[in-house]
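> Got a sequence here, can you model it:
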Amino acid sequence: MNTKNTIQKEEKTQKNESLHIVAKEQKPTEVVQKSPEVKKEEVFKMIEGFKPEPLTAEERIQRIPLFEELSKRFKHLKEKSNDLKLFKAGNDKTNAKITFQNSQGFNFEIKNSHVIERLTKEAQEELDILLAEANAEILAFEM
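Alright, predicted model coming up:
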């Protein structure tokens, strides 16, 4: 036999051997059901790993101005919401007027009662959203 034929036979043998792979049979694994208490404990342990470090006294003191600004914002929004409610309550729908004024002094006046009603409704909805956000920020604030 010449060398070329020997090399080709070896290659064929290697290819045939690689095709004869025996698949092993795997037995189904049993699924272990954990009790709700065990699951709860595991979740609490996982949460503990993400718990932030407690703030130092200095860090808490530095956060006071931020809390004061949040509280000023909430108070201002609450005051404006109450002002708008008073405007709506006192509106007789005949002599009401809303005036818009920009920083350059241009004025835009509205006297139509239907337009005023729609504007005040939208303004109240927006104030309610802003108040809810400010309230959530204050409640979530950590000193």
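
> can we go C-alpha only for contacts and neighbour counts from here?
Fine.

> hang on, residue 123 in a helix?
Yes: assignment of residue 123 by DSSP: H, G, I helix; E, B strand; the rest coil places it within a helix.

> next one: stretch 124-143 to chain centre, how far?
14 Å (C-alpha atoms, centre = their mean, to the nearest Å).

> So which bits of it are buried?
124, 127, 130, 131, 134, 135 (16 or more other C-alpha atoms under 10 Å).

> Whatever helix or strand residue 133 lives in packs against which elements?
Element membership of residue 133, judged by DSSP states H and E, is helix 113-140. Judged by 3 or more C-alpha pairs under 8 Å, 6 or more residues apart in numbering; DSSP states H and E, the packing partners of helix 113-140 are helix 57-90.

> could you check the angle helix 113-140 makes with the helix it packs on?
If you take axes from the mean of the first three to the mean of the last three C-alpha atoms, to 10 degrees, helix 57-90 sits at 160 degrees to helix 113-140.

> other SSEs contacting helix 57-90?
helix 113-140.

> how about this one, so we can line them up?
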Amino acid sequence: MLALLQRVKEARVEIDGNTVGQIDAGLLILVCAERGDTPAVADKLLAKLLKLRIFSDDAGKMNRSVQDVNGGLLIVSQFTLAADTSGGNRPSFGNAAPPDEGRRLYDDFVARARVAHPVVQTGQFGADMQVHLVNDGPVTIPLTVR
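Below you'll find the predicted structure:
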């Protein structure tokens, strides 16, 4: 699975002008299931991002996790993270999981996140979404878990 984490002061997802998910400070997580990913891979990704120390401590060093700061999670499906741009000017998305498999893994990832963390909001799988955020730092971290 692939994820792009953005430390945010606030973030929200809109569909047709309606807010469907919104958090204050925390992580905006763009997540992509790839072919062959399993729930065990999703578990590894979730464990990593919940403990990743990318929030500042009192000394200004990145030494706290999203759990340490009681930040929110806004999880958004993003199959385009699997883009392969090595063959020309049009990206190929052949590494992304097929839609049914991707939806199943995304839903499982969100369900597990809701068990492990108190504030979890989402976008809508497969929808045309507008994502609004105030990146804090800016801090943007790519994660790949296999």
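
> TM between them?
Remark: TM-score between the superposed chains equals 0.21 [TM-score structural alignment, normalised by the length of structure 1]; 52 aligned residues with a C-alpha RMSD of 5.2 Å.

> Could you identify the most distant pair in the buried residues of stretch 124-143 of structure 1?
124 and 135 (16.0 Å; C-alpha to C-alpha).

> In structure 2, mark out all the strands, start to finish.
Per DSSP state E, structure 2 carries strands over the ranges 2-15, 18-23, 26-32, 55-56, 62-64, 72-77, 120-122, 130-144.

> Turn those strands into CSV, columns for distance to residue 110 of structure 2 and mean neighbour count.
What follows is these, written out as CSV (distance: least, C-alpha to C-alpha, whole Å; neighbours: other C-alpha atoms under 10 Å):
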stretch, distance to residue 110 of structure 2, mean neighbour count
strand 2-15, 13, 22
strand 18-23, 13, 17
strand 26-32, 10, 26
strand 55-56, 22, 18
strand 62-64, 22, 14
strand 72-77, 7, 26
strand 120-122, 8, 20
strand 130-144, 17, 14
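
> could I get those strands as a markdown table with distance to residue 101 of structure 2?
A markdown table is the format used below for the strands of structure 2 (distance: least, C-alpha to C-alpha, whole Å):
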| stretch | distance to residue 101 of structure 2 |
| --- | --- |
| strand 2-15 | 15 |
| strand 18-23 | 23 |
| strand 26-32 | 11 |
| strand 55-56 | 33 |
| strand 62-64 | 33 |
| strand 72-77 | 12 |
| strand 120-122 | 18 |
| strand 130-144 | 18 |
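
> Of all these, which one is nearest residue 103 of structure 2?
strand 72-77 (8.6 Å).

> Distance check, residue 41 of structure 2 against residue 105 of structure 2.
Distance of residue 41 of structure 2 to residue 105 of structure 2, computed by C-alpha to C-alpha, to the nearest Å: 9 Å.

> More neighbours: the two, which one.
residue 105 (22 against 19; other C-alpha atoms under 10 Å).

> Please look at that one and residue 43 and confirm they touch.
No: in this structure residue 105 of structure 2 lies outside contact range of residue 43 using C-alpha atoms under 8 Å: 10.3 Å.

> Spatially, what comes nearest to residue 98 of structure 1 if we skip its sequence neighbours?
residue 110 (5.2 Å; C-alpha to C-alpha, 6 or more residues apart in numbering).

> All set now, cheers.
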